[in-house]
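1. here is a sequence together with a model predicted from it:
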Amino acid sequence: METLAMHISNGIINGPVAAIFAALALATLTACVLRGRRDLDDRLAPMAGLVAAFIFAVQMLNFPIFTAGVSGHLLGGALAAMLVGPWVGALCVSVVLVVQALVFGDGGVAMLGLNITNMALIGTAAGYLLIALLLRVLPRTSAGLAVTAFVSALMSVVVASQGFILEYWLGGTTDLGSNLAGLAGTMAGAHLFIGIGEGLITATTVVTVAKVRPDLVYALRGLRPAAAPTVAAVGGVR
């Protein structure tokens, strides 16, 4: 019986496809480093460390999906995007994935580019796009912030899970017991429930931080609608 590991295990996707996504992930992370350096300041740098540590902890909650080495778990991309922005957020999640693969054997090292693409890049980007949209239409109250965090986290998990389907279609090597549409439905359904849990954790965390230190919430600083109040004005998120 195969040992079930977090993320995509070695051998699930063939080498050429894994290499292509490794190169894509490296190029994108390089862009994140260059862009993220502009955002780093005395507030964001320590916050990034805390976010990475928190994501590492919540990703230890693991849920098996298939019996051939694929599993689901909380991702943290939307949480990172809200607190430290999409560029630094993607780097935080990537660092967690690298440590897990190299130190704890969670996810295959050869599949690291795939896992980073799905969880750090697709998950964080999808979450931030929804955050940017929702914070422009919802009131910046505790309720509005909670809804934004919950919805963005839930959807980011589901969208990230579909990255695996594309990769499996391009170079899957293991029979997962269903056609592509069936696999996509299984992944989406399983991650929908995982996303609910992630949404609740993300909403609770972000609202708590916003009530105490709204200046530490990147989304409140960086996403201001026209004629919107400043961070100081929304600092008392109610």
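-> Nice, I can see it. Numbering: from 1, shown residues only.

2. only C-alpha atoms from now on, for both contacts and neighbour counts.
-> Noted.

3. list the contacts of the residue nearest the centre of the chain.
-> When C-alpha atoms, centre = their mean is applied to the chain, the residue found nearest the centroid is G77 (2.2 Å). Contacts of G77 were listed using C-alpha atoms under 8 Å, 6 or more residues apart in numbering, and they are 89-90, 93, 119-120, 123-125, 127, 153, 156.

4. can you do 10 Å?
-> 55, 85-86, 89-94, 119-128, 152-153, 156-157, 160, 198, 202 (C-alpha atoms under 10 Å, 6 or more residues apart in numbering).

5. determine the longest helix present in this protein.
-> If you go by DSSP state H, the chain has its longest helix at helix 180-212.

6. now stretch 218-233, how far from the centre of its chain.
-> Shown here is stretch 218-233, whose average C-alpha point lies 23 Å from the average C-alpha point of the whole chain (C-alpha atoms, centre = their mean, to the nearest Å).

7. oh sorry, the question was meant for stretch 151-159
-> For stretch 151-159, the distance between its averaged C-alpha position and the chain's averaged C-alpha position is 8 Å (C-alpha atoms, centre = their mean).

8. only the buried residues of the longest helix of the chain, if you could.
-> Residues 183-184, 186-188, 190-192, 194-204, 206-207, 210-211 are the ones in helix 180-212 that count as buried (16 or more other C-alpha atoms under 10 Å).

9. so P139, which of the three states?
-> Reducing the assignment to helix, strand or coil with DSSP: H, G, I helix; E, B strand; the rest coil, the entry for P139 is coil.

10. need the contact list for the nearest residue to it once chain neighbours are set aside.
-> Distances taken as C-alpha to C-alpha, 6 or more residues apart in numbering put L145 closest to P139, at 7.7 Å, once the chain neighbours are dropped. Applying C-alpha under 10 Å, 6+ apart to L145 gives the contacts 82, 131, 134-135, 138-139, 203-204, 206-207, 210, 219-220, 237-238.

11. R38: neighbouring residues, count only.
-> 10 (other C-alpha atoms under 10 Å).

12. what helix or strand is it on?
-> Element membership for R38, per DSSP states H and E: helix 15-39.

13. helix 180-212 and the helix or strand just after that helix, what's the angle between them?
-> Helices and strands here follow DSSP H and E; after helix 15-39, the next one along the chain is helix 44-58. Angular relation of helix 44-58 and helix 180-212 on a 0 to 180 degree scale: 130 degrees, by axes from the mean of the first three to the mean of the last three C-alpha atoms, to 10 degrees.

14. here comes the other one, which I'd like you to weigh against the first:
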Amino acid sequence: MHVPDGFINAPTSAATGVLAAGALAVSLKGARRELDERTAPLAGLVAAFIFAVQMLNFPVAAGTSGHLLGGALAAILVGPFTGILCVSVVLLMQGILFADGGLTALGVNVTDMAIVTTVVSYAVFRGLVKVLPRTRRSVTVASFLAALVSVPAAAVVFTLIYAIGGTTDVSIGKVATAMIGVHVLIGIGEATITALTIGAVIAVRPDLVYGARGLGQRLKLRVDGELVDAPAEAPAPVAAVPQALGSARAGRYPRHRPLWIAGLLTSLVLAGVVSFYASASPDGLEKVAIDQGIDKKAERHASAGSPLADYSVKDVRDARLSGGLAGVIGVGATVVAGSAVFWAVRRRRTGEPAEAG
């Protein structure tokens, strides 16, 4: 659903840019509360994983494909504010390095693909986990449904933006019908990927899933034939607290390392190898634009001359090698950029001084 340059006029693009900038400023503040010792090491990895999976277009209908948007996945794994930042980092990397999504349309893409998908999906997710049984399976089910809703929601918002600032004279009713129809199908793929990923992480490290916090059930004891909550554990003696904190700090990052390495390797394999087998059909927005004539005023991307444009490495003739190298470079650039952003936000929260040099 990456909107190219030329689809939306300059005033509307500028307005969405201002809206996106304001939302990112709010997200930076909110992320300071979300990025703790559990989420901070993983946020950059989540951005890299989303980048990798977005390269895997899957067929949804005759001549049409879809790909992950990632708002629901990021919000549930690391929190809604951090999730908006994760998807925004991905969009920035894609626009600058790979000529995917217009640079003048960056505000449109951040608004639609990062903000709308994250806000809508997390609102649906929180509502569902409040009424579903407090189990890990419920978190996975809620993830599926939240992701499913987020994609057509993004399609609706694009249609509204196009109704305000579209550059071609096309029936908005036709655009809405086509966009929502195909993105409902894409939403099924989004929901499946999101639920499988959340389910995999929650199976091995449920404490690292932001959306699963506070869902554990208290131990029940049977007293005189009735079930009652077990008493909370007694607090640790004051003298033991510093030692306990020291042990936790000493083991904090090594405990995250296996999952981080596994996630990075998975992202590299998906982007570097599996992406070669992705569907070559146009994605939902691309197909609708072609069918409805929205693309008549599309403009050449400012980064079209990038050595990584169109997810291929310039001057590498072998298509498999060229695409694989581009994917690996993209994952590496995204994890570095994302990690730098999130560690900087984390330092602002903790007040740790930045290292010189």
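-> Yep, it's here. Because the structure is a prediction, the values reported are computed rather than measured.

15. superposing both, give me the TM-score.
-> Once superposed, chain against chain, the TM-score is 0.85 (TM-score structural alignment, normalised by the length of the first structure); 214 aligned residues with a C-alpha RMSD of 1.9 Å.

16. leaving out sequence neighbours, find the closest residue to the counterpart of the residue nearest to the centre of the first structure in the second structure.
-> Applying TM-score structural alignment, one finds that G77 of the first structure aligns to G71 in the second structure. Spatial nearest neighbour of G71 of the second structure, chain neighbours left out: T118 (4.3 Å); criterion: C-alpha to C-alpha, 6+ apart.

17. ok, the residue lying closest to G76 of the first structure once chain neighbours are set aside to L216 of the first structure distance?
-> Taking C-alpha to C-alpha, 6+ apart, and ignoring the residues beside it in sequence, G76 of the first structure has I55 as its nearest neighbour in space, at 5.5 Å. The span separating I55 of the first structure from L216 of the first structure equals 17 Å under the rule C-alpha to C-alpha, to the nearest Å.

18. also D106 of the first structure?
-> The span separating D106 of the first structure from L216 of the first structure equals 31 Å under the rule C-alpha to C-alpha.

19. list the contacts of the helix holding R38 of the first structure.
-> Judged by C-alpha under 10 Å, 6+ apart, the contacts made with helix 15-39 of the first structure from elsewhere in the structure are 10-12, 45, 84-91, 94, 110-118, 120-121, 167-168, 170-173, 218, 222.

20. number of nearby residues for the equivalent of L29 of the first structure over in the second structure?
-> With the correspondence set by TM-score structural alignment, L29 of the first structure lines up against L24 in the second structure. Around L24 of the second structure sit 22 other residues, with neighbours defined as other C-alpha under 10 Å.

21. mind checking how far L24 of the second structure is from L73 of the second structure?
-> Following C-alpha to C-alpha, the distance that separates L24 of the second structure from L73 of the second structure is 18 Å.

22. repeat for A203 of the second structure
-> In this structure, A203 of the second structure and L73 of the second structure are 16 Å apart, going by C-alpha to C-alpha.

23. circling back to that earlier point, so which of the contacts of helix 15-39 of the first structure sit within strands?
-> Applying DSSP state E to these, no entry is found in strands.

24. what's the ChimeraX line that selects buried ones from the residues you listed?
-> With 16+ other C-alpha under 10 Å as the burial test, the buried ones among those are selected in ChimeraX as follows:
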select :10,11,12,84,85,86,87,88,89,90,91,94,110,111,112,113,114,115,116,117,118,120,121,167,168,171,172,218
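
25. what about A31 of the first structure, how many neighbours?
-> Summarising burial for A31 of the first structure: neighbours were counted as other C-alpha under 10 Å, giving 12.

26. A289 of the second structure now?
-> Count around A289 of the second structure with other C-alpha under 10 Å applied: 20.

27. any idea how far I8 of the second structure is from it?
-> Distance, A289 of the second structure to I8 of the second structure, using C-alpha to C-alpha: 12 Å.

28. cool, and A61 of the second structure?
-> Per C-alpha to C-alpha, A61 of the second structure is found 26 Å from I8 of the second structure.

29. and if you look at R32 of the second structure?
-> Look at R32 of the second structure and I8 of the second structure: by C-alpha to C-alpha, they are 33 Å apart.

30. G95 of the second structure now?
-> From G95 of the second structure over to I8 of the second structure the distance is 16 Å, taken as C-alpha to C-alpha.

31. likewise for A43 of the second structure?
-> If you measure A43 of the second structure against I8 of the second structure using C-alpha to C-alpha, the figure is 31 Å.

32. now do S27 of the second structure
-> Between S27 of the second structure and I8 of the second structure the distance is 25 Å, computed by C-alpha to C-alpha.

33. comparing the two, which shows the higher neighbour count?
-> Using other C-alpha under 10 Å as the criterion, S27 of the second structure and I8 rank with I8 on top: 26 against 18.

34. list the contacts for the more buried one?
-> Shown here is I8 of the second structure, whose contacts under the criterion C-alpha under 10 Å, 6+ apart are 14, 104-105, 108, 158, 161-168, 294, 297-298.

35. again with A333 of the second structure
-> For A333 of the second structure, the set of contacting residues under the criterion of C-alpha under 10 Å, 6+ apart consists of 48, 90, 93, 97, 327, 339.

36. 6 Å - rerun?
-> A333 of the second structure is in contact with no residue at all, counting by C-alpha atoms under 6 Å, 6 or more residues apart in numbering.

37. P46 of the first structure matches what in the second structure?
-> Counting by TM-score structural alignment, which is the criterion used here, P46 of the first structure corresponds to P41 in the second structure.

38. doesn't V60 of the second structure fall inside a strand?
-> Yes - read with three-state DSSP, V60 of the second structure is one of the residues of a strand.

39. tell me which residues of stretch 58-68 of the first structure are tucked away?
-> By neighbour count, and taking 16+ other C-alpha under 10 Å as the criterion, the buried residues in stretch 58-68 of the first structure are 59, 62-65, 68.

40. adding distance to M6 of the first structure, write these out as JSON lines.
-> Conversion of those to JSON lines gives the following (distance: C-alpha to C-alpha, whole Å):
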{"residue": "Q59", "distance to M6 of the first structure": "9"}
{"residue": "N62", "distance to M6 of the first structure": "7"}
{"residue": "F63", "distance to M6 of the first structure": "8"}
{"residue": "P64", "distance to M6 of the first structure": "8"}
{"residue": "I65", "distance to M6 of the first structure": "10"}
{"residue": "A68", "distance to M6 of the first structure": "11"}
